[in-house]
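Undergrad: after the sequence you'll find the predicted model.
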Amino acid sequence: MIQVNGVPPKIESAANSKFLRLVPHHYESKRLCEPFRNYALLPPNFMPYTQTSFDANSFVDRTRSAFDWLGSVIVTHLISNYFMNRALSSVLPDFSFAEFNRISSYSFTDMPESLYYPAARTNDFFSYGSYCTPKKHLPNDVEKFVSDPSSRGTIVVAFGTLVPWHLSPPEKLEAFVQAFNNFSEYRIIWSYKGLPIKTARHVIVSKWIPQNDLLLHEKTVLFISHGGLKSVKEAACSGTPALFMPMFAEQMRNAWLAKNKGFAEILNKFHLTPQYLEEKIRDILDKTDHKLKGEALKERFLDQPMSALDQAAFIVNRLIKYGGRMPSFFYTRSLELNYLTTLNLDIIIIIPVLVLSIVM
């Protein structure tokens, strides 16, 4: 599609951070410059991955976030680089995530900007995630089920394709079944692949559900999910209150951001009991705060001078015009610096040492 120095690049994906980076197919390994989660593009203390709450004014929270970031750097450079080098040695010798970051023409993320706090960004970082999938008509049987006049609303339950219900502890699965069976005044549609379970008549269990269309339905009042990026975005696009139970990867970060915006709450999977789950569900259903904040977020989500996808297309077309890479002045100078210099550690360490040496 684009050529850099005569070599066609490709779009690389980093699954954990939902990034797409435009880089050449081959490069010479140089020096260690940037971490996998590129500090030069997005300061990590604004984006904790594992904390259920975070305050940028809290020294403890910033310290925990810094250690989380440092841990990801160590794991990436020592472990991931080792296995990537073994896997790619025949086609891409001396692979380095640091060099991968340094020579990337652009970094794209599908995480919507409107979910974040304001934070520093560089020119070569763009979020195209603030877009919504249009609503489609529900299948007739599903429409009839959710439109039951005796129902107070629909609860949609979906934990993605990577959560194996058949491997879940029996007591955890039973907690969901018992809790859902107690909501006879609602209609519940549960995307479930696992062992047979006994549910009440107001609960439909299916291997696949039209999740986006259900969330956009006027009768839907709650979404229970794992907090994957797709689920968080669809909840935001529909303004639906959500209850997220993070399982792995970046889902804790997603759930925390949604809770911080006021339209979601977080379930602790280690504390899961029928009573705990029912209490959490009723707490959201009995209040209007989450719905109002969800609707407000939906308006901000789509309030843009141009659509995020159109803007992303413009950026890619501009890259094509410049031959696959913007002029050098477009990129931050920190990409050419080492860790000590980028983090100002050389100043923080050397100047006090010089002062002490003069005084002593």
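TA: Arrived safely.
Undergrad: C-alpha from now on. contacts and neighbour counts both.
TA: OK.
Undergrad: any idea how far the closest residue to Ser104 other than its chain neighbours is from Lys198?
TA: Nearest-residue entry for Ser104: Val23, 4.6 Å, with adjacent residues in sequence omitted and distances by Cα to Cα, 6 or more residues apart in numbering. Computed as Cα to Cα, to the nearest Å, the Val23 to Lys198 distance reads 51 Å.
Undergrad: just Met306 next, same as before
TA: According to Cα to Cα, Met306 and Lys198 sit 48 Å apart.
Undergrad: give me the number of residues near the closest residue to Ile347 other than its chain neighbours?
TA: For Ile347, ignoring the flanking residues on the chain, the nearest one in space by Cα to Cα, 6+ apart is Thr341 at 7.9 Å. As a burial measure, Thr341 scores 13 neighbours (other Cα atoms under 10 Å).
Undergrad: is Thr341 part of a helix or strand, or is it coil?
TA: helix (DSSP: H, G, I helix; E, B strand; the rest coil).
Undergrad: isn't Phe46 right up against Arg121?
TA: No - at 11.2 Å, Phe46 does not count as touching Arg121 under the criterion of Cα atoms under 8 Å.
Undergrad: those two: who's more crowded?
TA: Using other Cα under 10 Å as the criterion, Phe46 and Arg121 rank with Phe46 on top: 17 against 12.
Undergrad: any idea how far Leu138 is from that one?
TA: Phe46 sits 39 Å away from Leu138, going by Cα to Cα.
Undergrad: skip the chain neighbours and tell me the closest residue to Arg325.
TA: Ser105 (5.2 Å).
Undergrad: the one you found: neighbouring residues, count only.
TA: Per other Cα under 10 Å, the neighbour tally for Ser105 reads 21.
Undergrad: contacting residues for Asp110?
TA: The neighbourhood of Asp110, defined by Cα atoms under 8 Å, 6 or more residues apart in numbering, consists of 18-19, 127-130.
Undergrad: same thing but at 6 Å, please
TA: Contact analysis of Asp110 by Cα atoms under 6 Å, 6 or more residues apart in numbering lists 127-129.
Undergrad: can you tell me how far it is from Leu229?
TA: Applying Cα to Cα, the value for Asp110 to Leu229 is 8 Å.
Undergrad: what's the answer for Arg201, then?
TA: In terms of Cα to Cα, Arg201 sits 31 Å off from Leu229.
Undergrad: also this one, for the comparison:
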Amino acid sequence: MAYPFAQGVPLILVSTRGLDSRVSAVLGNVHHPAYVPNFLTDYPFPMSLLDRLRNLFYHLYIPWYWGTWSSVRNVQEEVSRHLPDIPPLLDIERNISLYLVNQNTVSGTGVPYLPSEVDVGGLHCVPGRPLPKTLDSWLKPAGASGVIYFSLGTVARGINMPTKHRDLMVKAFAALPQYRFIWKFESTLVGVSDNVLVDKYLPQQDILADSRVKLFITHRGCLSKQEAIYHATPLLVLPVFGDQPRNAMEVVKRGLGLSLRWDEVTVDLLVNSIQELINNPRYARNVRKALELARDQLQSPLERAVFWTEYVVRHGGAPQLKSPAAQLSWVEFLMLDVLAFALLLALILCLALRRSMRAAVAMLKRVEWKTKTD
């Protein structure tokens, strides 16, 4: 983050996991916790009082923890050691000219966007290419039953899966001999059935684009979800950490697939879930609808990202896109000083009214006493 600031060129931020409320707040677009969920979890709408309290807590806690104890603190120490004259990273962050958000408005909560916040969800999605010959020939015997693809991505790697869960997957796949499974796994797996192909490097989008693939078993990272929608493949989600549980809730809410918790998974539950997702047409129908909504745009995500990037460069960082709210303190933004002034004024008026009433009462008593004495 320090280099662009030091060179005096525009700073563009790309978010791979979607719209981040913390970054939006830095840019002056504070999300209302009454209806915008935090990135860790989702809530039924309208939110209950307890849900709003939880959501407010996370909206406040996550930025504080991130800026005080987590990433920023460690990075700041390292940057300051090598570049002592560079301003604090959180100050540099306020100089962001453009925020490219890996989210499509149809798949997120409808929230206000600043001109400097641009959706580019699905930017990385591309049409599938023909599969490698060895993989294509292995899939041919699948016939009408189809193929199921299983991958936990590049962060929550399959090799880190507990042995108990690994064995459970092996047994569940063996119990469904009518399907062919492609399993992305970073090592050799022992005991897999003949209907399972294991490989450490697989062309995921090309696989999902193949018409023989009926289901994607995934951790439901943001990129994997977008690829599944782009290639119209229903999802069976096994979230691991971070924003994945919330992403899984979205899949279930929109009818794009099912979600299972690792601590509740059994062979029977996994087999039944796979069969439900493949045999019930509503999931494939909902994914196709989601694809239709995602593609119904004036520009492609790539065209939008290119245009706004070049726009920011052409106009010297495009300060006209930035919100003045980014320069306000929390006291000014929430108008706490105005509220304090209004309360003080109300207090003064109340005290003045009280004093006037006491004076009026005292005057009435004097008049009454004088009348009695006369």
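TA: That came in fine, so what should we check first? Being a predicted model, the structure only gives us computed values, none of them experimental.
Undergrad: out of everything not next to it in sequence, what's closest to the alignment partner in the first structure of Pro203 of the second structure?
TA: The equivalent of Pro203 of the second structure in the first structure is Pro210 (alignment by TM-score structural alignment). Spatial nearest neighbour of Pro210 of the first structure, excluding adjacent residues (Cα to Cα, 6+ apart): Leu138 at 7.4 Å.
Undergrad: can you give me the neighbour number for the one you found?
TA: When neighbours are defined as other Cα under 10 Å, Leu138 of the first structure has 16 of them.
Undergrad: how about Leu238 of the second structure, what's its match in the first structure?
TA: Leu238 of the second structure maps onto Met245 in the first structure, by TM-score structural alignment.
Undergrad: just to check, its match is in contact with Leu267?
TA: Yes - the pair Met245 of the first structure and Leu267 passes the contact test of Cα atoms under 6 Å, sitting 4.6 Å apart.
Undergrad: next, Phe108 of the first structure: secondary structure please.
TA: Look at Phe108 of the first structure: counting by three-state DSSP, its state is strand.
Undergrad: measure it to Ile209 of the first structure for me?
TA: Note on Phe108 of the first structure: its distance to Ile209 of the first structure, by Cα to Cα, is 29 Å.
Undergrad: also Asn181 of the first structure?
TA: Noted for Asn181 of the first structure: a distance of 19 Å to Ile209 of the first structure, by Cα to Cα.
Undergrad: map Pro120 of the first structure onto the second structure.
TA: For residue 120 of the first structure the amino acid is Ala, not Pro. With TM-score structural alignment as the criterion, Ala120 of the first structure lines up with Pro112 in the second structure.
Undergrad: can you count the residues close to its match?
TA: Counted with other Cα under 10 Å, the neighbours of Pro112 of the second structure add up to 10.
Undergrad: how far away is it from Val36 of the second structure?
TA: Pro112 of the second structure sits 10 Å away from Val36 of the second structure, going by Cα to Cα.
Undergrad: still on that earlier bit, quick one: contacts for the match of Leu238 of the second structure?
TA: 226, 266-267.
Undergrad: possible to save those as JSON lines with distance to Glu234 of the first structure and neighbour count?
TA: As requested, those are arranged in JSON lines below (distance: Cα to Cα, whole Å; neighbours: other Cα atoms under 10 Å):
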{"residue": "His226", "distance to Glu234 of the first structure": "13", "neighbour count": "25"}
{"residue": "Ile266", "distance to Glu234 of the first structure": "17", "neighbour count": "21"}
{"residue": "Leu267", "distance to Glu234 of the first structure": "19", "neighbour count": "20"}
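Undergrad: including distance to Ile188 of the first structure and secondary structure, could the residues you listed go into JSON lines?
TA: Output for the contacts of Met245 of the first structure, formatted as JSON lines (distance: Cα to Cα, whole Å; DSSP: H, G, I helix; E, B strand; the rest coil):
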{"residue": "His226", "distance to Ile188 of the first structure": "17", "secondary structure": "coil"}
{"residue": "Ile266", "distance to Ile188 of the first structure": "19", "secondary structure": "strand"}
{"residue": "Leu267", "distance to Ile188 of the first structure": "18", "secondary structure": "coil"}
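Undergrad: now these as CSV including distance to Tyr276 of the first structure?
TA: Formatted as CSV, those follow (distance: Cα to Cα, whole Å):
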residue, distance to Tyr276 of the first structure
His226, 17
Ile266, 12
Leu267, 9
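Undergrad: out of these, which comes closest to Leu215 of the first structure?
TA: The nearest member of the contacts of Met245 of the first structure to Leu215 of the first structure, counting by Cα to Cα, is His226 at 15.1 Å.
Undergrad: which one of the contacts of Asp110 of the first structure sits in the busiest neighbourhood?
TA: Gly129 (21 neighbours).
Undergrad: show me what contacts that residue?
TA: Taking Cα under 6 Å, 6+ apart, we find Gly129 of the first structure in contact with 110-112.
Undergrad: and the corresponding residue of the second structure for it, how far is that from Met161 of the second structure?
TA: Using TM-score structural alignment as the criterion, Gly129 of the first structure maps onto Gly121 of the second structure. According to Cα to Cα, Gly121 of the second structure stands 29 Å off from Met161 of the second structure.
Undergrad: since that was my last question, I'll sign off now.
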